[in-house]
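J.: Dropping the sequence and predicted coords here.
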Amino acid sequence: MKAVVQRVTEARVDVAGETVRRTGPGLLVLVCAMQDDAEANAEALATRIAKLRIFRDGEGRMNRSVLDTGGSALVVSQFTLAADTSRGTRPGFSTAAPPETGERLYEHFAAHLAAQGVPVETGRFGADMQVHLVNDGPVTIPIER
């Protein structure tokens, strides 16, 4: 699985002009299941993100996790993280998991992140979403698992 993790002061997802989910200080996690991924990949990625030390400590260093800060996460499916741009100018997405597998692993990832103790909100899988965020730092971390 692939993810882009952004430290945010706030984030929200709108669908058809309506805000469907939001989070306060914490993480915006864009996540993509790849063809050969399984539940173990989703669990490993969720565990790693829950413990990722990208929040400032008392000395201003990135030394705290979302668990340490009591933050929350907004998890949004984004199959375009699987983009292959090695040929031409139109990205290919053939390495992404099929939609039914992608949705199952996306939901499993979100559930496992919540099981780690992180309050989780999710976007709508497969919907045309508008994602709004205030990136804190900015801090943006790509992760593969």
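T.: Good, I have the coordinates.

J.: drop to CA atoms for contacts and neighbour counts, all remaining ones
T.: Will do.

J.: Spatially nearest residue to A44 (excluding sequence neighbours)?
T.: R145 (6.8 Å; Cα to Cα, 6 or more residues apart in numbering).

J.: so that neighbour touches A46, yeah?
T.: No - here R145 does not reach A46: they are 9.4 Å apart, not a contact under Cα atoms under 8 Å.

J.: More neighbours: those two, which one.
T.: Neighbour comparison, R145 and A46: the larger count goes to A46, with 25 against 15 (by other Cα atoms under 10 Å).

J.: quick one, what contacts the more buried one?
T.: Shown in contact with A46 (Cα atoms under 8 Å, 6 or more residues apart in numbering): 109-110, 112-113, 116.

J.: now do M34
T.: Counting by Cα under 8 Å, 6+ apart, M34 has contacts 1-2, 82, 95-97, 102.

J.: Kindly provide the distance from it to R145.
T.: Separation of M34 from R145 (Cα to Cα, to the nearest Å): 10 Å.

J.: Determine the residues that are contacts of both of those two.
T.: Joint contacts of M34 and R145 (Cα under 8 Å, 6+ apart) are 1-2.

J.: How about the helix ranked longest in the chain, which residues are buried there?
T.: Of all segments of type helix in the chain, defined using DSSP state H, the longest is helix 99-115. Residues of helix 99-115 classed as buried by neighbour count (16 or more other Cα atoms under 10 Å): 101-103, 105-114.

J.: element containing G58?
T.: Assigned by DSSP states H and E, G58 falls within no helix or strand.

J.: which element follows whatever helix or strand V20 lives in toward the C-terminus?
T.: Taking DSSP H and E as the criterion, V20 maps to strand 18-23. Under the assignment DSSP H and E, the closest C-terminal helix or strand after strand 18-23 is strand 26-32.

J.: hold the first one in mind and look at this next one:
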Amino acid sequence: MRAVLQRVTQASCTVNGNITGQIEAGFLVLLGIEDADNIEDLDWLAQKIVNMRVFSDENDLMNKALADVDGDILLISQFTLFASTKKGNRPGFTRAARPDVAIPLYEKMIEKLASLTGKKIQTGIFGADMKIALVNDGPTTILIDTKNKE
């Protein structure tokens, strides 16, 4: 699994002109799932997301986690995080999990993040043509890959 965390002051997802999820301060999380991913990857990544200390403290240092700033999460499934760009100029997506694998893990990630934060997780719609709007705060963008946890 790969996650791109963007610290935001606001973010939203729109599908067919309708807002499906929106937050103020918190994380926009773009989540990529591959066939090799499992529940252990999901649990590890969810813990990383909610405990990542990238919000400013009173000394303007990145020292606070999501809960410390009462932040929210907008979680967007994004298979393109597993794009292969080695050959040619058209990316391949063979490492990205098919929907029958990705959807259950995406739904479990929503549940896990909600459990860890005690908040409703805002989302997009899996597989839809989503329009994401955000104000990146900092800008602060962090890439986390479960294959690099060792």
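T.: Ah, there it is. No experiment lies behind these values; they were computed from the predicted model shown.

J.: that older thread, okay, the angle between the longest helix of structure 1 and strand 26-32?
T.: 150 degrees (axes from the mean of the first three to the mean of the last three Cα atoms, to 10 degrees).

J.: Could you measure from F79 of structure 1 over to G17 of structure 1?
T.: F79 of structure 1 sits 22 Å away from G17 of structure 1, going by Cα to Cα.

J.: outside of stretch 63-79 of structure 1, which residues touch it?
T.: 11-12, 21-33, 50-57, 93, 96, 106, 110, 117-126.

J.: Any figure for the gap between the residue mapped onto T47 of structure 1 from structure 2 and K108 of structure 2?
T.: Under the alignment (TM-score structural alignment), T47 of structure 1 pairs with Q47 in structure 2. Q47 of structure 2 is 13 Å from K108 of structure 2, where distance means Cα to Cα.

J.: Kindly report the same for Q22 of structure 2.
T.: On the measure of Cα to Cα, Q22 of structure 2 and K108 of structure 2 end up 20 Å apart.

J.: just I144 of structure 2 next, same as before
T.: Counting by Cα to Cα - I144 of structure 2 and K108 of structure 2 are separated by 18 Å.

J.: Pull the residues that contact stretch 9-17 of structure 1.
T.: Residues contacting stretch 9-17 of structure 1 (Cα under 8 Å, 6+ apart): 19-26, 28, 74, 123, 127-136.

J.: and it, which residues are buried?
T.: 9-14.

J.: what does stretch 48-58 of structure 2 give?
T.: For stretch 48-58 of structure 2, a neighbour-count test (16+ other Cα under 10 Å) marks 49-55 as buried.

J.: Kindly report the same for stretch 114-123 of structure 1.
T.: 114, 116, 118-123.

J.: And that stretch, end to end?
T.: 15 Å.

J.: hey, where'd the strands end up in structure 1?
T.: 2-15, 18-23, 26-32, 55-56, 62-64, 72-77, 120-122, 129-144 (DSSP state E).

J.: Out of those strands, which one sits most buried?
T.: strand 26-32 (a mean of 28; mean count of other Cα atoms under 10 Å).

J.: picking that back up, which of the contacts of M34 of structure 1 are retained in structure 2?
T.: On the basis of both residues aligned by TM-score structural alignment, their matches' Cα atoms under 8 Å, what survives of those in structure 2 is 1, 82, 95-97, 102.

J.: Please produce JSON lines containing those, extended by distance to R61 of structure 1.
T.: As requested, those are arranged in JSON lines below (distance: Cα to Cα, whole Å):
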{"residue": "M1", "distance to R61 of structure 1": "28"}
{"residue": "A82", "distance to R61 of structure 1": "31"}
{"residue": "T95", "distance to R61 of structure 1": "36"}
{"residue": "A96", "distance to R61 of structure 1": "35"}
{"residue": "A97", "distance to R61 of structure 1": "37"}
{"residue": "G102", "distance to R61 of structure 1": "35"}
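
J.: out of these, who's nearest A40 of structure 1?
T.: Nearest to A40 of structure 1 among the kept ones among the contacts of M34 of structure 1 is M1, at 9.9 Å by Cα to Cα.
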